[in-house]
Each structure stands twice: as C-alpha cells, then as structure tokens.
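Enquirer: missing the sequence, but the structure's below:
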C-alpha cells in the first residue's frame, strides 16, 4: 500500500530556514536591481568621457557684448561671454574701497583663478575687508594650498562631507552651488559662471551685474549664508536691512537645510501666467512632474514653449536622464533646441516679454531641492527683451529636435534610458 502523507505540521525551525532563504534571495534580487542602473550609469559616463576626448566641446559660438538696462534706478548688465564678465568682476574688485564678498561653487587653480586670487590679495593689502566662500567638494581636484589667502582674508570652506551623503538625502548633502560677487554694497554679480580658464572662452553662460540699490539682494544673500555656516573663528556679518524695496527685482534663495525652496515656485508661478511665449535655457534640464505639467499646459493653451539645452553637456548622465522627458515634451508641443559644439551652462528664462530669471539653479531635483542656489526674478520689459535676443542668438547655434526624429532613435537607446531611470533621484 502506498505510504500515507505525513500529517504532522512543518517544524518552526524549517519555517525559519525557508524564510531565511527567501530573504537572502530577495536581497540578491534587490542588490542586482540596484546595481544594474549604477553599472549602466558608470558605463555611460566612461563611454561619453572617451567620446568627449575625441570630440571636445570646443567649437566657437556666438556671443553678445554686455548689454545694460535700467530697472528702477539699478543698472542691470547682462554678460554672455566669460572673458567679458571676468574683466568686469576683476575691475570691480580692483576698485573696491570697503568690502568684497566673493562666493563661488568652482574656483579653478589656473591662470584665471590666480588672477582673482591676486585681486583679492591686492584688495586686503589696501585695507579692504574681504570675505570668501567656496565649496570644498566641487574643488576637490584643486590643491588645498590654492585656497591659502593672506591672513586678513576671511575664508569659509563649505564642507565636502555632509550628514546626508551616505543616505542620499539631497537636502542634507547638497552643495553651495551659488556664484556671487558683491563689492562695496553697490555692485553685485550673479549667474552661472564659475571661475576658471575654460569658462572664460569655451562655455556659453549668462551672468548679471547689478549696480545700484538692488545690489542689496545679493549682499543680503551672502550675509545670511555666511552667518548660517560660519564657525566660531569667523566674524559675524551685520545684516543692515534694505533701505529701498524693489519688487521688480528680487532674489529667490534655496536653503535646503531650512526647507526653503522658492526658486521652484518662482518657475511654476511664471509659467502658469504665460500667454505668449516661454523661453528657457538650461544646462541640465530634468523637470519634476509639476514643472513638466506646467510646460505642457502652457503649450496646450497655445503658448510658444521652447527649451534650449546642450546637445551634449559635460555631465553625460544628466543628458540621459533629461531625455527621459523628451517624449512627453515633444508630443505635448514643447520645442526642444539642442545647442551644438559647445557647452551651454546658462540658467535663464524669459516669459511674455515681461518676466525673466537669471541665476545659479538648474531645473533638476538637485538644484531645486538639494543645493543652496540663488536666482534673480526680474519683471522688466527691457531685460526681457535683451534675454529674448540672447535666446535667439543661442538658437542660431542650435538645431531643433523633432518628435519624428526622437521616436526613431535606436531600441538600444530606449532600453538604456529605462535602465538609467532609477538614478534620477541623484540628480
């Protein structure tokens, strides 16, 4: 007769062993699932680095001379070429009589970096109070000795390692991505330009100089950041308040450690108001769901929405993640212009010939929720007109990506885009 089935229940020991096996298997699957996009991302970056060495982004590109606009008593000057900007910044430092506040995300130890370092040394030698902020992580490749200034210079090194780095918490690991110069409380600069030889002539970027009362906007931003992050060895900077309110020109400052993110709201509000056109120039364009929907809604109501980005940037992974938005954007009527032959690093937008922004923030998760950033919001027809001319100039060095061209990309490219999607929270 056949043996009867054993009616006894499975032992607790066996059940525990089975669950341990299931747990180990689940961990292996999770590890593999997490490793695949990381390995793919590394492969993309290595491949693009090799490609970048063979085909460097060093083509010449159109630029415009510095152009000034009066905004309620403040002269706003737009710069589109690094060499012009650096000359103006160094001239301002050379003529400083009282104070110099300089904050830079990247400060290269090359010839251009040395020019700024010497200007700082000369300023303190003639009695000017100089305060410098730089991001340690962004300058890891720069010798630490480069940032040895005369002892009279007050230097704040934003730390390379922050608490949220190991847990990938962007709000507690983001960088000081701002680029600010304020001289004598009267002249101030802000925009996308870091300090370095390459940026002087090989990158297309945009910076704005303010001369007059609105320079307070950038001075106040520097003072607040300094006092927030200074150590006991650093002096406290006095917040003097604003003698003049200028609602047509305001600074929006992201402070992630304090959960303050006005720049994202600035974009959303302006895009929602658009009735004619939206022109956006971005180095790294990875909009979140709300900004993406705002752009699509604007296009759906007949607004001419154009986004100008580098065809190939200096951060290949950002390029791949940005392309994950292209299908929806193109299908929804948003026009994508690809800047050719050089790196466009500007962070600007202008809407309906009235509203504009120039600053340091990219439209991506890292800038809008992780980094310390600053953008000027300007409501002025004159500056908007100038930025529209700059946008058309950049379009002359771009080609339009069509929906038909995009849908015909290779199946392998589409697969790579899907594999890399999990890396999006990092950017």
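Expert: Yep, it's here. Bear in mind the structure is a predicted one, so any value in this text is a computation, not a measurement.
Enquirer: C-alpha from now on. contacts and neighbour counts both.
Expert: Noted.
Enquirer: against residue 205, how distant is the closest residue to residue 345 other than its chain neighbours?
Expert: Excluding the flanking residues, the one nearest residue 345 by C-alpha to C-alpha, 6 or more residues apart in numbering is residue 283, at 4.5 Å. Shown here: residue 283 relative to residue 205, a distance of 9 Å by C-alpha to C-alpha, to the nearest Å.
Enquirer: picking that back up, wait, doesn't the residue nearest to residue 345 sit right on residue 346?
Expert: Yes - at 6.0 Å, residue 283 counts as touching residue 346 under the criterion of C-alpha atoms under 8 Å.
Enquirer: dropping in the other structure now:
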C-alpha cells in the first residue's frame, strides 16, 4: 500500500496507456477510414485521460449491432403488408426511367440496401424557413383526428416549443394519440414542462438517455432525424427543429432552412421509421394497426423515395445515394449544407464532376454556429476551388439547409449534413424527389440564396494566412471526431 501511495500517478499513467493501447488495437481492427483511425490513435496516445474520454464518448461502433434491432416492428404483419403494397410501386421505375436516365440507379441502390421503396403517389410542398413550417404544422395539428407522431433531434420548451406542446396537449383532450421521441443530447425540456407533457397524456421518451444509458459511446448515435407524421396521411421532414432558433420572428440572426411537407404514400415509410425508433426508445411493445397506414386518395404523382441511415442500417445509405447522384450528374450539381466535412469519396466525386464540365456549386455558411466545424469546413474549400467547384459562403445569417439538386431531375431534402457524423454515425433521414417541377423550385431557392452569398476566389482563398491554415489543419484532423 505504501508503494501504491508513493507511486499513484505513475500507476495511473501506466494504466491509462494500457487502456489506450488496447483501444488503439481495437481501432486498427475496425477497418475505419485511415484519417479517422489516425485521429483516434493520436488522441489516445498524445493526450492522457482526455484521449480515453474522447474515445469513450465518440469512438464506439454499433452499426449492425443487435442493440439497434428493428425486428420488433418490421416483423409485425401489418408492416409486412404495407411493405408488400409499396413493393408494387417499385415496379413503376420503368415509367420514370425516361426522366431519370442514369439517376434510376439511385432507386435501385436504396432498394437493394434497405428495401427503400419508390412511391409515386405524393404531393410535396417545399418549405423555406421555420416561420412557414410552424404555421403549416400548427394548422395540421389542429386538424388531426387519430394520431400525431414526432421524432426530433431538438425540441425546446421556448416560445415555439411551448406553443406546439400546448397544441398537442389540446389534441390529447380530443382523443388523439400523441407520441414524441426526443434526442436526449439535442433536446432541452425543463422538468416542469416534462411534467406537463406527462400529465396531459402525451407519451414521450428520450432516445438513448445520456445520464442513464446502458451503452458506451453516449455522444455517438444521436437521433438527428426530424420527422412528423399526422394521421398517417401527412409527413414532415427536413432540417428545421422545434426551437426559437428556427423562427426568424424570434431570432436576432436570420436562419435559412429547408423542410418539406408530404401528403401521400411516402408518409408510410416515415411512419415505419418512427415506429422503429419508438420501439427502441420506449423499450416496450406496441401493437401497430392498419389505422396508422391509411390509403392515399389524392391526385399527387410525384415520385418520392425515403432514404434512412444509421447504426441500424447495414450500409451508409444517404452517403451512397449522394455519391451515386454526383457521379451520374451530367449538367449541374447544387448543394447546400451547414457543415461540409466530407469523406474522401465525396470530395473526389465533386472534383471529378467539376473537371468533367459539370456545373458544381456549393453553399456553406460564412459564419457557422460551431467554430471548429467552420474551420474544418474551410479546410476542404481550397481543393474544391482548384478543381473548378464554385463555393459560396452564405452571409445573410446562418444557412442550415441540407439540400441537393442534380440535373433538374433529382432533389434531396433531409436531415443529413455533408459530414462524417451524418454519413456514418447518427440516425438520419432524407427524402429524394424525382420530379422536374420540384427540382426547379429548389433550384430557384438555391439561386435566391446565391444572391445572399459571397463567391470565393481561388487565388484569394489560397493566399489566406498561415495561421488560419494551421487552425484549419488542426480542425480538419479533429473532423472525423466531430
């Protein structure tokens, strides 16, 4: 005991490096991206204790693990029947081949990956900011008759959050079932509001609670999705969380974001996604009935495919869809993202597209809400400019949209950023639209954002200070851990 007392710090350091070396071996055998592997090794070996903490919080891998099983939902007879009914729509791929040309590869890719069906009977409204979304949403909530399901990364009980929660409580009094899944890291709801939610009859669960989690990697595998399903008929998906930050009337800084409202068959895949998350978060059984999947009797004919990815999927579906869209582009690629921290595959695809005379334009914020993410994003810009990609920095406020348009026939709106975390770690969902009119609308919105952006010049950007480049290089090294 005297020896331990006199050498306590040496013993702790040795123990740290024993654990660190064990973690290094584990990382090496995970077949991760080399840059990400090197980042973890450096952090583990160079920063005692801190390195282990970072690895504990961010380094665990659970893709394909049983803890994220979806079988409890997907094996239910009603869900199987809905999947079979949607299967019929997949056979209509030939009808849209003339429009999509090689882009039809996307449909087959997502179907082969996750049995993600193409639905053709849909109406889709493009929403350009939180003010517009919340106005539509509150109106839809008031008209709900059977159920309202929300799955959100961020819900706060500020002005807009309280307004929506009050509206949901009113619907419960009318006999409407309301279920909410919130991410425990992203959301911020006071104990008083949680009590109100419970007392009024809303069922709410936190996704992987941080303080009481049974798992390691507590900061990983967050539920970054923003899904609303109302009566199985109306669906919302996109980048807008429930917070005053997204309401420009309540915000000093202009917030540009994009969301969509879907009415039609594409709501059914969103409903199934919600149920799989609910099953995991509630850790209980739910009997799913046909009432959650009503038939669509409208006249909408927009082809929509829901792409979801996360630790419960075998493949990085959204990243692969983006990659295929870029590599098959012939005329133009327009991308808006708040965080551009891509993998090598996406960088190379964009460079090759630009050097093949495809018009490639990228909008990112000039001033991010995270300085590390801002410098990490900036570290990738020079190599894009050198290849001929046009890069714009949004200056009107903060652009949080996650959108993409390719050749006026393919568009993506969803929750996934162009970064490691969205591609490989978090639960994300994007809606893919194969429709010229919708692409035209999204392109017009993109061009409007260009007017509020500064176009970067390659030579000027290349000549930025060494100090700035050094900070960017350090942020880029940390990028795989962000």
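Expert: Here it is on my side, so go on. A quick note: this is a predicted structure, and the numbers were derived from the prediction, not measured.
Enquirer: returning to that earlier point: ok, now which ones touch the residue nearest to residue 345 of the first structure?
Expert: Residues near residue 283 of the first structure by C-alpha atoms under 8 Å, 6 or more residues apart in numbering: 309, 310, 313, 343, 344, 345, 346, 347, 362.
Enquirer: list residues touching both of residue 283 and residue 205 of the first structure?
Expert: The contact sets of residue 283 of the first structure and residue 205 overlap at 344, 345, 346, 347 (C-alpha under 8 Å, 6+ apart).
Enquirer: whatever residue of the second structure lines up with residue 308 of the first structure: how many residues sit nearby?
Expert: Correspondence of residue 308 of the first structure to the second structure, assessed by TM-score structural alignment: residue 363. Residue 363 of the second structure is flanked by 26 other residues according to other C-alpha atoms under 10 Å.
Enquirer: enumerate every residue touching residue 363 of the second structure.
Expert: Applying C-alpha under 8 Å, 6+ apart, the residues contacting residue 363 of the second structure are 335, 336, 337, 391, 392, 393, 394, 450, 453.
Enquirer: repeat that with 6 Å
Expert: Residue 363 of the second structure makes contact with 336, 392, 393, according to C-alpha atoms under 6 Å, 6 or more residues apart in numbering.
Enquirer: between the residues you listed, which sits nearest residue 81 of the second structure?
Expert: residue 336 (36.9 Å; C-alpha to C-alpha).
Enquirer: with secondary structure and neighbour count added, can I get the contacts of residue 283 of the first structure in CSV?
Expert: Formatted as CSV, the contacts of residue 283 of the first structure follow (DSSP: H, G, I helix; E, B strand; the rest coil; neighbours: other C-alpha atoms under 10 Å):
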residue, secondary structure, neighbour count
309, strand, 27
310, strand, 23
313, coil, 22
343, strand, 24
344, strand, 29
345, coil, 24
346, coil, 27
347, coil, 26
362, coil, 27
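Enquirer: in the first structure, which residues correspond to the helix or strand harbouring residue 445 of the second structure?
Expert: Assigned by DSSP states H and E, residue 445 of the second structure belongs to helix 436-451. Alignment of helix 436-451 of the second structure against the first structure: residues 381-396, by TM-score structural alignment.
Enquirer: in the matching stretch, what counts as buried?
Expert: Residues of stretch 381-396 of the first structure classed as buried under the neighbour-count rule (16 or more other C-alpha atoms under 10 Å) are 381, 382, 383, 384, 385, 386, 387, 388, 390, 391, 394, 395.
Enquirer: also stretch 195-212 of the second structure?
Expert: 197, 200, 201, 202, 204, 205, 206, 207, 208, 209, 210.
Enquirer: from the residues you listed, which is closest to residue 247 of the second structure?
Expert: The nearest one, if we look at these relative to residue 247 of the second structure and count by C-alpha to C-alpha, is residue 197, at 22.4 Å.
Enquirer: helix, strand or coil: sort out that closest one for me.
Expert: Following DSSP: H, G, I helix; E, B strand; the rest coil, the label given to residue 197 of the second structure is helix.
Enquirer: contacting residues around it?
Expert: For residue 197 of the second structure, no residue meets the contact criterion (C-alpha under 6 Å, 6+ apart).
Enquirer: how about 8 Å then?
Expert: Applying C-alpha under 8 Å, 6+ apart, the residues near residue 197 of the second structure are 165, 169, 203, 204.
Enquirer: can you tell me the closest non-neighbouring residue to the last one?
Expert: Just to be clear, that refers to residue 204 of the second structure. residue 180 (4.6 Å).
Enquirer: that neighbour corresponds to which position in the first structure?
Expert: Checking TM-score structural alignment: residue 180 of the second structure goes with residue 132.
Enquirer: how big is the offset of the helix or strand containing its match relative to the second structure?
Expert: Assigned by DSSP H and E, residue 132 of the first structure falls within strand 129-135. Overlaying the second structure shows strand 129-135 of the first structure at a mean distance of 0.8 Å from the equivalent residues (mean C-alpha distance after the TM-score superposition for the first structure).
Enquirer: aligned partner of residue 234 of the second structure in the first structure?
Expert: When the first structure is aligned by TM-score structural alignment, residue 234 of the second structure is paired with residue 187.
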